[in-house]
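Visitor: Dropping the sequence and predicted coords here.
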Amino acid sequence: MSTSNNEQYEKRAKDPFDILIHEKGLRISNMLLDKNLDLIVIILNNGKVLQSHISYYQRLKEATQEQLNQWRLISGGVGVCWENLNEDLSVKGFIKTAVLNSALLDLQDNKPLNNIVA
């Protein structure tokens, strides 16, 4: 059975996060963590910087600074892994969590809502 060029189908992502990651190539290029400041800073390959709180992630919250520093990028920067903590975070999940928590903080007059994860 032959297929002409005009019969070929392209599968395209519909989710805007998937489009950014899988079609546009958005990746984590570096990450900084500071336990004392309860801060995760994600540097993306497009130059954008995102931040969130370590305390939003239970396993990271319970980790020492030394354990937090033992991360590695996975899948070419689509995610980050802490093997010693059995924790993986994806760029998609991180963006959703950071945006959701930021919006909720604004709506709650900056009163933190614990462990809100997308």
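Guide: Right, received. Where do you want to start? Numbering: from 1, shown residues only.
Visitor: going forward, measure contacts between C-alpha atoms and count neighbours the same way
Guide: OK.
Visitor: Now residue 46. Nearest residue, chain neighbours left out?
Guide: residue 26 (7.0 Å; Cα to Cα, 6 or more residues apart in numbering).
Visitor: From residue 85, how far off is that neighbour?
Guide: Per Cα to Cα, to the nearest Å, residue 26 is found 25 Å from residue 85.
Visitor: let's bring in a second model and compare:
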Amino acid sequence: MSTLVDIEEARAVGMRIEKEMFYVKLEDGREIGVPFTWYWRLAGASEKQRNNWRFISEGYGIHWEEIDEDISIAGILKGKKNPSPPPKRNVKPNVAQ
């Protein structure tokens, strides 16, 4: 069983993109499959956008430039999802009366 320390120290060394998921290969040999539906920006991205990624922070995260998405390896291992965009705030203009 992984401990929180193990999760926070997990680093990615490889990644492959498939039609509905991406697979992250970790330094310790594990490979984690993640559905694009976990992250709304990736779910709505084109194949080209999904394939335009790079590791950040020495493998502790993944960045997709075109869709402004950053996902930490620790977040993936913790099962953190962001399946829908944040709600729009209904801000009323400040009108003096």
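Guide: Structure received. The structure displayed is predicted, hence computed values, not measured ones.
Visitor: After superposing, what score do the chains get?
Guide: Overlay of the two chains. TM-score (TM-score structural alignment, normalised by the length of structure 2): 0.74; 82 aligned residues with a Cα RMSD of 2.2 Å.
Visitor: The residue nearest to residue 46 of structure 1 belongs to a helix?
Guide: No: assessed with DSSP: H, G, I helix; E, B strand; the rest coil, residue 26 of structure 1 is coil; it does not lie in a helix.
Visitor: if I line the two up, what does it land on in structure 2?
Guide: For residue 26 of structure 1, the aligned position in structure 2 is residue 10, judged by TM-score structural alignment.
Visitor: I'd guessed its match sits against residue 24; true?
Guide: No: with contact defined as Cα atoms under 8 Å, residue 10 of structure 2 and residue 24 do not form a contacting pair (10.9 Å).
Visitor: what residues are shared contacts of these two?
Guide: Shared contacts of residue 10 of structure 2 and residue 24 (Cα atoms under 8 Å, 6 or more residues apart in numbering): none.
Visitor: quick one, helices of structure 2?
Guide: Using DSSP state H, the helices of structure 2 run over 4-9, 40-43, 47-50, 73-77.
Visitor: Counting by contacts, list what the third one packs against.
Guide: To tie it back to what came earlier, the one meant is helix 47-50 of structure 2. Helix 47-50 of structure 2 sits against no helix or strand, with contacts defined as 3 or more Cα pairs under 8 Å, 6 or more residues apart in numbering; DSSP states H and E.
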